[in-house]
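> my questions concern the predicted model and sequence given below.
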Amino acid sequence: MPEGDTVWRAARDLNRALHGKELTRCDIRVPKFATVDFTGRTVRDVVARGKHLLIRVEEEWSIHSHLKMEGLWHVYPKGGKWRRPAFKARCILETETSTIVGFELGFLRIIPQAEEDDAVGYLGPDLLGPDWNAEEALRRLRADPARPVGLALLDQRNLAGIGNVYRCELCFLAGEHPLTPVGEVKNLPRMVELAHRLLEVNKGRSTRVTTGSMLRDPLWVYGRTDRGCLRCGTRVVRSELGDNELEQRVLYHCPHCQPARDTA
């Protein structure tokens, strides 16, 4: 599932393939931008911003994409066999040596670089960005103390890069039920620091690990309804949580390690 670490790796790999290179092909398979052709133009750089990715073409334009749930970018040697069917491709860029393909992208659009801040400026501090600011992330989280922490962590306006896997694992590691109001979280600064540490540790890995073990069980509770909590063995509860019906996301927690607050 694409989260901030996935997008960071995609930006790194695309930047290696495209930075300073002239495009020999540009095929954008999104109707609104199908006539855009950057052939002959040079890619300045590729950067990640939370879960967003920006491919900057010279000093003027950016190819702005978001992976959503299914999207991914692949880099192939020019002429190499694709690992996904061609009908799923939304963007194809080529240089003299490489073919870069964006498959099933959540969205893709072309924007002037001068409008990048309008496109991604609403995001909170980027957990993997050079300007990561834990205090600003905490300020944004604390601005709505009644909001369940399981929703606040997933809100990219608070801090950018956390997806559903990290949301579940962070609540577990902090010993907090996902419905605990932000204002009642026992150690919110530690949770934010842990989020930063986990994404930093995992950004170079193909397998996301929160337990410290890449060989056995990489996650504590996420997806473990059939196996139980890795720490205590209690049956993991699977539910859904979102701000509305359209934004419901699967949630996992251990009722023993993450007891609900006693409201009596």
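Nice, thanks for sending it over. All of these numbers come straight from a predicted model, not from anything done at the bench.
> please count neighbours and contacts with C-alpha atoms only from this point.
Fine.
> mind jotting down where the helices sit in the stretch 151-264 of the chain?
164-173, 188-202 (DSSP state H, counting those that start in this stretch).
> just say which of these is most tucked in.
helix 164-173 (a mean of 22; mean count of other Cα atoms under 10 Å).
> V47 and G163, how far apart?
From V47 across to G163, the span is 19 Å (Cα to Cα, to the nearest Å).
> likewise for R249?
10 Å.
> looking at these two, which one has more neighbours?
In this view R249 and G163 are compared by other Cα atoms under 10 Å, and G163 has more residues nearby, 20 against 17.
> that one contacts V7, doesn't it?
No: with contact defined as Cα atoms under 8 Å, G163 does not reach V7; the gap is 11.3 Å.
> related to what we said a few turns ago, now the helices of the stretch 151-264 of the chain as JSON lines including distance to R29?
Shown next, in JSON lines, are the helices of the stretch 151-264 of the chain (distance: least, Cα to Cα, whole Å):
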{"stretch": "helix 164-173", "distance to R29": "29"}
{"stretch": "helix 188-202", "distance to R29": "32"}
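> what's in contact with stretch 181-194?
Contact with stretch 181-194 is made by 134, 137-138, 141-142, 144-149, 152, 170, 174, 176, as judged by Cα atoms under 8 Å, 6 or more residues apart in numbering.
> next up, a second structure to put side by side with the first:
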Amino acid sequence: MPEGDTVFLAGHRLDEALAGRTLLRGQLRHPRLATADLKGRDVLGVRSVGKHLFTRFSGDLSLHSHLRMDGAWHLYRPGERWRRPGHQVRAVLEVPDRVAVGFSLHDLELLPTDQESRLVGHLGPDLLAADWDDGHEAEAVRRLAADPDRELGLALLDQRVMAGVGNLYKAEVCFLLRVSPWSPVAAVDPAEAVRLSRKLLLANAWRPEQSTTGELARGRQHWVFERTGRPCFRCGARVRAGGQGAGVLERPAYWCPRCQPGPIA
């Protein structure tokens, strides 16, 4: 599932391409929305909330989309060949010089703009919110610290605690805090965990590359994420991986057994 910074960047690019323009085509290829036609509506803007996107139109109407594991929004010039097959297309929003195509958007819904909170009101503070302040930080810290016995990795992934962290940043935050992903929340300073999560997301919010090490060279971008069996950049021990969570919520966890003491899978 995309990280919050990926969704943030997608929203920013869509906003730049569509906002302030009138739709020449507005097709939604989804069973529940097949009869909807957005042609002629003005695009007021695109905003991200955690891993959710809202495209707002004139007439108090918003299109909600969630990328989940394989969804994506692409931007094309009119007539340009699409990079994914047509049967994956769920939305086409065309303005005079750009075409936004949504592929594999499993979650797609039209709703009144003033009801957007119905879909995201349960989320914790958005780590990439433009209006982030001390109040947002305090609320995220409160939510993270509310269950001190919970595994830190699972708590970081919980969008109800704070919105935006995915499996990549879960692994990297745990490494930088020097605890295993299975360590309890009580093993760290929750305020430090929140600040670090926001810092890493912000560092990558305006580019497609995601680096937590400060390097962009291939194989040097992450401390432990997807580096199973390779030497830790800090101590040289072999990075390990194991499953964390249960059922559909299970995700791989990566850690250095020497740099990150604590419980393991």
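Done, it's in. Since the structure is predicted, the reported quantities are computational estimates derived from the model, not experimental observations.
> TM between them?
Put the two chains on top of each other and the TM-score (TM-score structural alignment, normalised by the length of structure 1) is 0.95; 260 aligned residues with a Cα RMSD of 1.4 Å.
> between the contacts of stretch 181-194 of structure 1, which is nearest R84 of structure 1?
L170 (32.3 Å; Cα to Cα).
> determine the set of other helices and strands touching the helix or strand hosting A91 of structure 2.
In this structure, A91 of structure 2 sits in strand 89-95 according to DSSP states H and E. Applying 3 or more Cα pairs under 8 Å, 6 or more residues apart in numbering; DSSP states H and E, we find strand 89-95 of structure 2 packed against strand 25-28, strand 98-103.
> superposed on structure 1, where does it end up, distance-wise?
Following superposition, strand 89-95 of structure 2 is found to deviate from structure 1 by 0.8 Å on average (mean Cα distance after the TM-score superposition for structure 1).
> can you give me the angle that strand makes with strand 98-103?
Angle of strand 89-95 of structure 2 versus strand 98-103, following axes from the mean of the first three to the mean of the last three Cα atoms, to 10 degrees, is 170 degrees.
> got a list of contacts for strand 89-95 of structure 2?
Here strand 89-95 of structure 2 has contacts from 18, 21-30, 99-105, using Cα under 8 Å, 6+ apart.
> alignment lookup: T212 of structure 2 to structure 1.
By TM-score structural alignment, T212 of structure 2 lines up with T210 in structure 1.
> so what's that match closest to, chain neighbours aside?
Distances taken as Cα to Cα, 6 or more residues apart in numbering put L219 closest to T210 of structure 1, at 5.4 Å, once the chain neighbours are dropped.
> thought A100 of structure 2 was touching A72?
No: using Cα under 8 Å, A100 of structure 2 is not in contact with A72; the gap is 10.2 Å.
> how close does I28 of structure 1 sit to I92 of structure 1?
In terms of Cα to Cα, I28 of structure 1 sits 6 Å off from I92 of structure 1.
> okay, these two: which has more neighbours?
Using other Cα under 10 Å, the more surrounded residue of I28 of structure 1 and I92 is I28, with 24 against 18.
> contacting residues around that one?
Contacts of I28 of structure 1 (Cα under 8 Å, 6+ apart): A34, T35, V36, D37, R90, C91, I92.
> do L33 of structure 2 as well
E109, L110.
> switch to 10 Å and redo it
Q27, R90, A91, L108, E109, L110 (Cα atoms under 10 Å, 6 or more residues apart in numbering).
> need these in CSV with distance to S183 of structure 2, can you?
Converted to CSV, those look like this (distance: Cα to Cα, whole Å):
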residue, distance to S183 of structure 2
Q27, 47
R90, 41
A91, 42
L108, 36
E109, 38
L110, 41
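> quick one: buried ones out of these?
Buried subset of those (neighbour count, 16 or more other Cα atoms under 10 Å): Q27, R90, A91, L108, E109, L110.
> tell me where the stretch 51-200 of structure 1 has strands.
For the stretch 51-200 of structure 1, applying DSSP state E, counting those that start in this stretch gives strands covering 52-57, 61-66, 72-77, 89-94, 98-103, 107-112.
> surely V46 of structure 2 is within a strand?
Yes: assessed with DSSP: H, G, I helix; E, B strand; the rest coil, V46 of structure 2 lies in a strand.
> got a list of what the residue nearest to it when sequence neighbours are not counted touches?
Of all residues not flanking V46 of structure 2 in the chain, T55 sits nearest, at 4.4 Å (Cα to Cα, 6+ apart). Contact analysis of T55 of structure 2 by Cα under 10 Å, 6+ apart lists 11, 14-15, 18-19, 43-48, 61-65, 110, 113.
> mind checking which of those are buried?
Using 16+ other Cα under 10 Å as the burial test, the contacts of T55 of structure 2 include 11, 14-15, 18-19, 43-48, 61-65, 110, 113 as buried.
> surely L123 of structure 1 and E136 touch.
No: applying Cα atoms under 10 Å, one finds L123 of structure 1 not in contact with E136, separated by 11.5 Å.
> please enumerate the shared neighbours of these two.
With Cα under 10 Å, 6+ apart as the test, L123 of structure 1 and E136 both reach N158, L159.
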